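S.K.: sequence and predicted structure below; questions after.
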Amino acid sequence: MYRAATLAAIAVLASACTTMDAEGDAMPTDTAMVSPILTTPEAVDDQTYAQPQVARVTHVALDLDLDFDSQRVGGTATLDVLAKPDAEKIVLDSNGLMIRSITDGQGRALKYTMGTMANEGGKGAPLTIMLDGAKKIVIAYDAPADAEALQWLTPEQTAGGKYPYLFSQGQAILNRTWIPTQDSPGIRQTWEARITAPKPLDVVMSGVRQGEPEDLGNGRRAFRFVMDKPVPPYLIALAAGDIDFRATGPRTGVWAEPSTLDRAYNEVADTEQLVEAAEELYGDYRWGRYDMIVLPPSFPYGGMENPVMTFLTPTFIAGDRSNNGLVAHELAHSWSGNLVTNAVWGDGWLNEGVTSYFENRIVEKVYGKKRAEQEAALAYANIIETLNEVGADAPGTALHNDGDGELIGSAIAYDKGHFFMRTLERAVGRERFDAWLRQWFDNHAFQPATSQLIYDDLRTNLVRSPEEAKQLMLHEWIFEPGLPSNVAKPDPQAFATVDAAVAAYAGSGTIPTGWNDWSAAEQMRFLDNIPKQRTAAQLAALNDALGLADTGNNEVLFLWLELALANRYDPAVPQAETFLSEIGRAKFVRPLFAVLMDQGDWGKPIAKRIYAKTRDSYHAVTRAGVDRLMAKDEG
């Protein structure tokens, strides 16, 4: 959800013209576009081997070839290094990279060692390079064919069926499988790239394309990109395939496979309006262009906010823009997540929770208060459902995860974070809250942040008295588990009609009329709240009356399949198999396999049969989640 543009001047980065070592000594830099490194204990990232207080990467220049025959990426990465005067080495992150050589800017060989691979967690191994005074490092390397960030698709796995496809997904720590750098969200870097690919494929990246592709005369073309604003390295992304572009506004547009482009364009045609709404709320969009690419269905997420090129799943296309909260969400990341980024993944709510709140405000501005309130009510229900499952005091239900427990799903980082922001807004009023959030974005632009940092900022720039601080319960929201008592609950009337229909169905089996006039949120509310134990006859009647198996909205279809499979409804199995064979979005895939695996002798054979067929078509992110499910059964 970012666009990069030429930066003439950035006053807010005056404090970022130096970075700090562990003792707080300033290290002068040559450019104003170097973000600071946070050195407080809570900002130390345990998912990287880097030692940025000693030596850090400030800029990455990639010159890479895409080889679709061998499914490999290879070439060079040239890194600009900022180091303390007495620094002897720099430590990078690597996971499976095959290093050919490492030299300085003058071609002089530098000594390096690749450390031992971590046993689990995808951390990889440290790549330690002796600097010998070098300020620029050139690494010649190849990424492995099984690099987890990259998904290579055969022509048969694309909509067009004629050309291969490649896309990357770097969050959280997967980019170290194809880029040798310091792979930590707290170590922001500018970057540029030259990528070659076979004709007629187009290449897009999360940076601004520089001119037209260069014909190399050997059946290949070279594409150039620049991101001149420092970003966390997980936001470096690329996609290559048979794709076309259509503008949705003077600074917005969408890429997709030709056969998908019309549907994609119609779904996102109001994107320029979304950008304008976001700017009215929290200030200028600072990335230049805002383009999107609708990827093949194996993309593991709903969307990924890669700067200037949001990556989107085709599963959000419903034909009526009812799932466009996804676009609003990825756009909002251009402020919360891309502009101000969590320094460590334990503070991921700073990206996702603030963004989810911002998304809801955009939806309200563009699509109206009723839709925004309904979508907020769905988010609140997710929180309550999760806390009921794991316990209100369970480790991992605090917004800040200090390592004592694994974060409990998206309902915490996304939805609890959203309702924290919503609660603050309702308590102090929109005018005060919006002024605070806007200054948060302005004063921390292009910098990393932590939970402690936003807590201190709230105490300084929002709270007006000790009494108000107590009422806001800031510490409880951020650092303690569960849901604080002052939560601003959604409007109980948001789903009054739907909730009455749920009660009628639960009491007497009355199936609602006017289903096709309901919003997608209303349909989802109904399916998510009706009694979960249904007979085959009841499921058949529900499907016959509401046309659930034929819905064009994948969010609704997923809820129908989940309900049907949980009740061992045989007629739903072929459709579930088709769904799982054609869609790789982890949000849908893992829960459906989990439901099947929970059905014992009926469901487990179905799950294993389908997964044997579909596993290789899933991205590593999706595959890892389902692998864990299968491993539990075998264990």
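M.R.: Yep, it's here.

S.K.: all contacts plus neighbour counts: C-alpha atoms, from now on.
M.R.: OK.

S.K.: which one is residue 184 nearest to, not counting chain neighbours?
M.R.: Closest residue in space to residue 184, ignoring its immediate chain neighbours: residue 48 at 6.0 Å, by CA to CA, 6 or more residues apart in numbering.

S.K.: actually residue 304, not the one I typed
M.R.: Using CA to CA, 6+ apart and skipping the chain neighbours, the partner closest in space to residue 304 is residue 311 (5.0 Å).

S.K.: and residue 600, how many neighbours?
M.R.: By other CA atoms under 10 Å, 10 other residues sit near residue 600.

S.K.: longest helix of this protein, counting residues only.
M.R.: helix 369-390 (DSSP state H).

S.K.: how about it: buried residues?
M.R.: 371-384, 386-387 (16 or more other CA atoms under 10 Å).

S.K.: next up, a second structure to put side by side with the first:
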Amino acid sequence: MAPITDPNTLANHHSVVTEYTTIDVALDFKASSVSGDATLKLKVLKDGVGEVVLDTSYLDIKCVAIDGKETTWKLDDRKEPYGSALRITLTNKPKAGDSIDVMISYSTTEKCTALQWMTPDQTSNKKHPYMFSQCQAIHARSLYPCQDTPAVKSPFTISIRSPLPVVASGLSTGSKKFQAGTPGTLVYTFQQDIPIPSYLFAVASGDIASASIGPRSMVYAGPEELLKCKTELEGDTEKFIQIAEKLVYPYPWTTYSVLILPPSFPYGGMENPNITFATPTIISGDKSNVDVIAHELAHSWSGNLVSNGSWEHFWLNEGWTVYIERRIQAALHGPQYFDFSSIIGWKAFRESVELFGADHEFTKLIVDLKDKDPDDAFSSIPYEKGFNFLYYLDRLVGREKWDKFIPHYFKKFHQKSLTSFDFKDTLLEYFSSDAEAAAALKTVDWEEKFYGPGLPPKPDFDTTLVDVCYLLADCWKSIETTQFEPKPSDIADWGSGQLVVFLEAITDFEKPLTPAVVEKMKDAYKFLDSENAEILSRFLTVALKAKDEKLYARTAEALGQWGRMKFVRPLFRLLNDCDRELAVATFKKNDNFYHPICREAVRKDLKL
């Protein structure tokens, strides 16, 4: 494997590489800061290396020691969006193969982009403050000094002092009273023996309770929400694990748990090892959104064990994960659900391509992120374009042969990071002795697949589960010129996924519905009463495209309840088109509610 080039790190990881990470910090809720020590055990890769260069962003560095002795260091001027390189002098000029321990004493600042500190008023029970991290893609450097690139992995020992319960991306090794600190503070300790990249380091602390949802799974949530979360997730989680194990290989992380975060969490889920951080929007009371957990679980193999070497190859993480997620759905619900989910995904894919523009760099499978922020490239494209490429290869060589390649790929790159070119080489090498498969793979235009912008040819998906949705949508398309009278029984036996497909079909109409027709839909189908954010957000999209002024305020209300960017960003863009004054006022009102990543994205969307 060639050395991985990552344009989004300032670290000199080709000269020295992190072998082990120890985090020993305290949380200060009053100051909204994390302070303590990060110790990196580094292996020297070249003779005569004169310095260690680490990634930092908005960190307050106190002192640096090498093998227990203080050394000289300096912070470079900030380079947006990558932060400030921390340059640590190596006076002894170590040789290749040597190990050195670098300890940095530091604290985070108010500009830390990885953390959201929440006041008691921002939490559900309004009793205690709350803090959680989100390090993907390049925000770990604002939480601790590190080689902030997915090309570098290390085991972790984690020790966190806090007055409130703590969870982190490792196996708990217990908690004990901390004698020398603030009274009432406990030390929570965790061990992560499987090497992980910096972006998978995670911590949350707050009024957190837990309950079992399976033989090797727990759910963590606020005390008031715990029973509802347990009811939603128990039973399915273990089924997901067992199906994935048959497809890939046995789950190696010991436990798989889920933390249901406050509603400002900006993503559907984040695949932090051992404990997925998840949005509360997956708890809809009818289990209709628990497949988000199938996705995050699939990351246990794709992304966490086998990682993209840089964010330019992000599709390797997400394309594989979506593919495994849909194989889990097919095994659990039937093969039609693989196609059903793929059809929903294709629409999100198409909309992302339309938003960027069909020739945009960020619509390619491999993107150029030199001097760019990986967050700006984030969309459904690496998920769905990656999935569709893998599904294309699946059909090209045949499912039976493809299913034997899957475990081979994940075993070969177990605990490693790779690029798209490593994937290609491995695929062609694996099938080189199979004349039929090798001949099929010779037809692949790799240049086009990797670097062609826009949409690929759409697969011929099985539309059995969506045809009825399109049929009803057509009735609404012609409602003003036909005798169609909507009634609740139209959708009475539909699953939530079918409701989503129906509403998305409506949003695709060249001519939007009129406000009067939207009001008729609202009254007949009671979409505003839905606890399911997937359904409510789509209905509000229909309403905004129709310029239904009666639902502008309801949209603004929803934007103050959700922080998940999947819902927030499209709704803000649409509300901005309808009523910019309300959109800007809604954003400013909820500014502190949103996570820093979401806040910055919406600010750019609204051109503020």
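M.R.: Perfect, thanks for sending it. What you are looking at is a predicted structure, and each value in this text was computed from that prediction instead of being measured.

S.K.: hey, where'd the helices end up in the stretch 351-500 of the second structure?
M.R.: Along the stretch 351-500 of the second structure, counting by DSSP state H, counting those that start in this stretch, helices occupy 381-397, 399-412, 420-430, 435-441, 446-451, 464-477, 496-507.

S.K.: need the ones you listed in JSON lines with distance to residue 61 of the second structure and mean neighbour count, can you?
M.R.: Output for the helices of the stretch 351-500 of the second structure, formatted as JSON lines (distance: least, CA to CA, whole Å; neighbours: other CA atoms under 10 Å):
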{"stretch": "helix 381-397", "distance to residue 61 of the second structure": "36", "mean neighbour count": "21"}
{"stretch": "helix 399-412", "distance to residue 61 of the second structure": "39", "mean neighbour count": "15"}
{"stretch": "helix 420-430", "distance to residue 61 of the second structure": "36", "mean neighbour count": "15"}
{"stretch": "helix 435-441", "distance to residue 61 of the second structure": "52", "mean neighbour count": "15"}
{"stretch": "helix 446-451", "distance to residue 61 of the second structure": "41", "mean neighbour count": "14"}
{"stretch": "helix 464-477", "distance to residue 61 of the second structure": "56", "mean neighbour count": "17"}
{"stretch": "helix 496-507", "distance to residue 61 of the second structure": "49", "mean neighbour count": "21"}
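
S.K.: which one of those helices lies nearest to residue 302 of the second structure?
M.R.: Taking CA to CA, helix 399-412 is the member of those nearest to residue 302 of the second structure, at 7.8 Å.

S.K.: helices or strands up against the closest one?
M.R.: Under the contact criterion of 3 or more CA pairs under 8 Å, 6 or more residues apart in numbering; DSSP states H and E, helix 399-412 of the second structure touches helix 236-247, helix 420-430.

S.K.: quick one: that helix aligns where in the first structure?
M.R.: Aligned by TM-score structural alignment, helix 399-412 of the second structure falls on residues 430-443 of the first structure.

S.K.: how much does the matching stretch stray from the second structure?
M.R.: Superposed on the second structure, stretch 430-443 of the first structure shows a mean distance to its aligned partners of 0.9 Å (mean CA distance after the TM-score superposition for the first structure).

S.K.: contacts for that stretch next, please.
M.R.: Stretch 430-443 of the first structure is contacted from outside by 12, 281-283, 335-336, 339-340, 424-425, 457-458, 461-462, using CA atoms under 8 Å, 6 or more residues apart in numbering.
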